[in-house]
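Student: please work out how this folds:
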Amino acid sequence: MSLLRMDNVGVVVEDLEAAVAFFLELGMELEGKGQVEGRWVDSVIGLDDVRVDVAMVRTPDGHNKLELSRFRNPSAISTGPSGPANALGVRRLMFAVDDIEDTLARLRTHGAELIGELTRLDGWLMCYLRGPEGIIVALTEQTS
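Tutor: The predicted structure is shown next:
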């Protein structure tokens, strides 16, 4: 047995439209939207009477996807405010971009906030920012 691929990363959000707009502004492409409900999803995720709005976005090369989900039932629960970079669990999503400063400017119009500084190291520019729902996004740009 061997791993074939990673299909997507799931992110639960409260404001699905804002999250989709943020990732589209980043440069991802909308693959589709829909609603998920029924006994089959209840049995897969271990909750009862599930109703979820879902949007799938993908990178332009088609290799990586995010499944953005808004739970209508049961309601999403908060595990507290977004923690620092050393908190346990999934901490960030990283994307390579061709113009990091332009990308930052565009994402700021969607509420993104720089966490630290835009930093240069060995031919790379890199930064962390907090996007919708506290999602931490890392951006990199190769400069040499």
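
Student: all contacts plus neighbour counts: C-alpha atoms, from now on.
Tutor: Will do.

Student: could you pull out the helices for this protein?
Tutor: Remark: helices of the chain, listed N- to C-terminal, are 16-26, 39-45, 100-108; assignment by DSSP state H.

Student: tell me the buried residues in the shortest one?
Tutor: With burial defined by 16 or more other Cα atoms under 10 Å, the residues of helix 39-45 counted as buried are residue 41.

Student: I'd like the structure of this one too, to check against the first:
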Amino acid sequence: MTTRIENVGIVVQDLELVRDFFVALGLEVKGVAQVHGPWVDLTLGLEDVESRICVLGSDDSDAQIELQQYVTPTPLPAARAGIPNVIGLHRVSLQVTDLEGHVGRLAQEGYGLRGEVARYADECHLCYVVGPEDLLVMLFEPISPA
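Tutor: Here you go, the predicted structure:
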């Protein structure tokens, strides 16, 4: 028996806004769909489900992010999003090049840091960005050996 990570699903209110945020970070749209019908209702244990989906990924990884916007039923708000110590989905982590460039560009688009850019030992620089809908995204850039 084998197991591999296929994707992480994130329910969002504004699919295009969150999609564009991840595309700006370098991910690519790998697929889009609108799903509904008995199989969806049965799988989710909900009734009359209709949702829009956007799958994002990169060419150098099989793991993907699946954004899902419910048309019906009405999505429920998270208890407290954007805070690292809330139980539930904590964050999405992306390895990037030019961390400072990403942080600067995201700041121009209105997305700030949760804390500050920090150095972890001799391994990487990292930070938490608060994205659309208070989604936490950890960006990290490995430190190149000298």
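
Student: single out the most deeply packed of the helices of the first structure.
Tutor: Looking across the helices of the first structure with neighbours counted as mean count of other Cα atoms under 10 Å, the highest average goes to helix 16-26: a mean of 18.

Student: post-alignment, that one versus the second structure, mean distance?
Tutor: On the superposed models, the aligned residues of the second structure are on average 0.4 Å from helix 16-26 of the first structure, with distances taken as mean Cα distance after the TM-score superposition for the first structure.

Student: in terms of secondary structure, what does that helix contact?
Tutor: strand 29-37, strand 51-58, strand 65-73, helix 100-108 (3 or more Cα pairs under 8 Å, 6 or more residues apart in numbering; DSSP states H and E).

Student: would you reformat these as TSV and include distance to residue 20 of the first structure?
Tutor: Converted to TSV, these look like this (distance: least, Cα to Cα, whole Å):
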stretch	distance to residue 20 of the first structure
strand 29-37	8
strand 51-58	7
strand 65-73	8
helix 100-108	12
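
Student: what is the neighbour count of residue 6 of the second structure?
Tutor: Burial of residue 6 of the second structure, expressed as a neighbour count using other Cα atoms under 10 Å, amounts to 11.

Student: now residue 113 of the first structure
Tutor: 17.

Student: for the most centrally placed residue in the second structure, which non-adjacent residue is closest in space?
Tutor: The residue lying closest to the centre of the second structure (Cα atoms, centre = their mean) is residue 92, at 5.1 Å. Once flanking residues are discounted, residue 92 of the second structure sits nearest to residue 137: 4.9 Å by Cα to Cα, 6 or more residues apart in numbering.
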